[in-house]
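Enquirer: Structure for this input, please:
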Amino acid sequence: MKLISETQRLIIRQLTLDDAEFIIQLLNEESFIRYIADKNVRTHADAVNYLMNGPLASYRDYGFGLNVILLKETTTPIGICGLLKRAELDYPDLGYAFLTEFCQKGYATEAAFSVLNAGMKAHSLDTVLAVTLLDNESSNRLLQKIGFELKGTMALYGSQNNVYEYMSA
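Expert: Model (predicted):
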């Protein structure tokens, strides 16, 4: 497993197949289904398939992808955060999701800022996008807080989304 970055409170590392049970829990959170999508990951086999064809394939193809976020003190997994490459977007985009019990504690901001900076440096990126539903107020606030600028909206996966851009200085 590859370490991506560490913060004062978090360890951020690449996902492995050993994270399957956590992925089942996270992808079935009400907020994940509401604001991201229902990935239909219900069983261990579904989670392994999701990991193999999602994050692990992204690491292989692009050198980056979603990472697991762990509390440093306990190594408890609390969310995912990483850079994604989608065919619909011209640049990689920042994605994240956290278990509800760990929201509103600053972990998402801490992880997103760390992953964004580590990813841009490691992969020589000068632009990263982020896409979020118009009514996902906490994600819209988080992106602005860490320096993303709202560029407009676009239809993606059947919904209108805000499109944010972050450019290195």
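Enquirer: For the rest of this, base every contact and every neighbour count on C-alpha atoms.
Expert: Noted.
Enquirer: could you pull out the helices for this protein?
Expert: Counting by DSSP state H, the chain has these helices, from start to end: 20-27, 30-35, 44-53, 55-62, 107-122, 137-145.
Enquirer: what comes up buried for the first one?
Expert: Using 16 or more other Cα atoms under 10 Å as the test for burial, helix 20-27 gives 20, 22-24, 26-27.
Enquirer: how far out from the middle of the chain is it?
Expert: Remark: helix 20-27 is offset 14 Å from the chain centroid, using Cα atoms, centre = their mean, to the nearest Å.
Enquirer: The helices of the chain: which one's closest to residue 168?
Expert: Among those, helix 107-122 comes nearest to residue 168, with 8.0 Å by Cα to Cα.
Enquirer: Please provide the structure for the following sequence as well, for comparison with the first:
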Amino acid sequence: MASLKAALPLFLFTERLVVVLFDYTEAHYDCLLAAMNSPTAHANMGDYGIRTPAQFDALNAASRLSPAVCGRTPDTDVYYLIRIGDQTGPMIGAVSLMQRASGTPPDLGWCILEPFMGQGYAAEAGKELLRMAREEIGVREVISWPGAANSRSIRVAQKIGFEEGGSIQTKDAGQSVVYILPGMKFDPDMDLSLWGLQDA
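Expert: Predicted structure coming up:
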């Protein structure tokens, strides 16, 4: 089976951004951990206790795309850092495609450093990552799980092209609204336990 890592482009480009494949360097970890652990992130999406590169790697290892979804050996994470302007511009956050459980479609996520929130960067990068995943990797179904009370992330999901699919009961977050792509069938029984960690 072909390698997922070999299929992922190193860079994605949008009008204002260069979206760079995560490279496991200290600078990339620092940006991601800062975005995940900002006061705004904790208030809106919760504190998942991810503070170190090792914890971040464990989360990703438990949430890689399955071969059934991507048609390839899941030998890497689909995580991209967002830079403004060009490949040397400031890193402002990240977008990702992760699969929380083997029977659940992968979900598109994003986290942005606080000074850069509210400027459309998450939607711009997320839309390009979704395009790449569907056109270049062949991922058919993608969901988003912004949280029922996270109005900013709900707006991002809608700008990317997601629409409200319905509500499900999750093991770790109670009642939650799932956003799906147009034409997808909503499954109220999908398992959205925390980021695939129940399969670790």
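Enquirer: Give me the TM-score for this pair.
Expert: Here the superposed chains carry a TM-score of 0.83, computed using TM-score structural alignment, normalised by the length of structure 1; 165 aligned residues with a Cα RMSD of 2.6 Å.
Enquirer: looking at the helices of structure 1, which is closest to residue 70 of structure 1?
Expert: Closest among these, using Cα to Cα: helix 107-122, at 9.7 Å.
Enquirer: circling back to that earlier point, can you add distance to residue 85 of structure 1 and give the helices of structure 1 back as a markdown table?
Expert: What follows is the helices of structure 1, written out as a markdown table (distance: least, Cα to Cα, whole Å):
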| stretch | distance to residue 85 of structure 1 |
| --- | --- |
| helix 20-27 | 19 |
| helix 30-35 | 19 |
| helix 44-53 | 13 |
| helix 55-62 | 8 |
| helix 107-122 | 12 |
| helix 137-145 | 18 |
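Enquirer: mind checking what residue 58 of structure 2 lines up with in structure 1?
Expert: Superposed on structure 1 with TM-score structural alignment, residue 58 of structure 2 falls opposite residue 53.
Enquirer: for residue 181 of structure 2, same thing?
Expert: Aligned by TM-score structural alignment, residue 181 of structure 2 pairs with residue 166 of structure 1.
Enquirer: so what's the nearest residue in space to that match that is not next to it in sequence up against?
Expert: In space, and not counting its chain neighbours, residue 166 of structure 1 is closest to residue 148: 4.6 Å by Cα to Cα, 6 or more residues apart in numbering. Applying Cα atoms under 8 Å, 6 or more residues apart in numbering, we find residue 148 of structure 1 in contact with 129-130, 164-167.
Enquirer: Just give the number of residues close to the residue lying closest to residue 50 of structure 1 once chain neighbours are set aside.
Expert: Spatial nearest neighbour of residue 50 of structure 1, chain neighbours left out: residue 41 (7.3 Å); criterion: Cα to Cα, 6+ apart. Neighbours of residue 41 of structure 1 under the rule other Cα atoms under 10 Å: 19.
Enquirer: Who are the contact partners of residue 41 of structure 1?
Expert: Per Cα under 8 Å, 6+ apart, neighbours of residue 41 of structure 1: 24, 27-28, 47, 50.
Enquirer: 7 Å instead, please
Expert: Going by Cα atoms under 7 Å, 6 or more residues apart in numbering, residue 41 of structure 1 touches 24, 27, 47.
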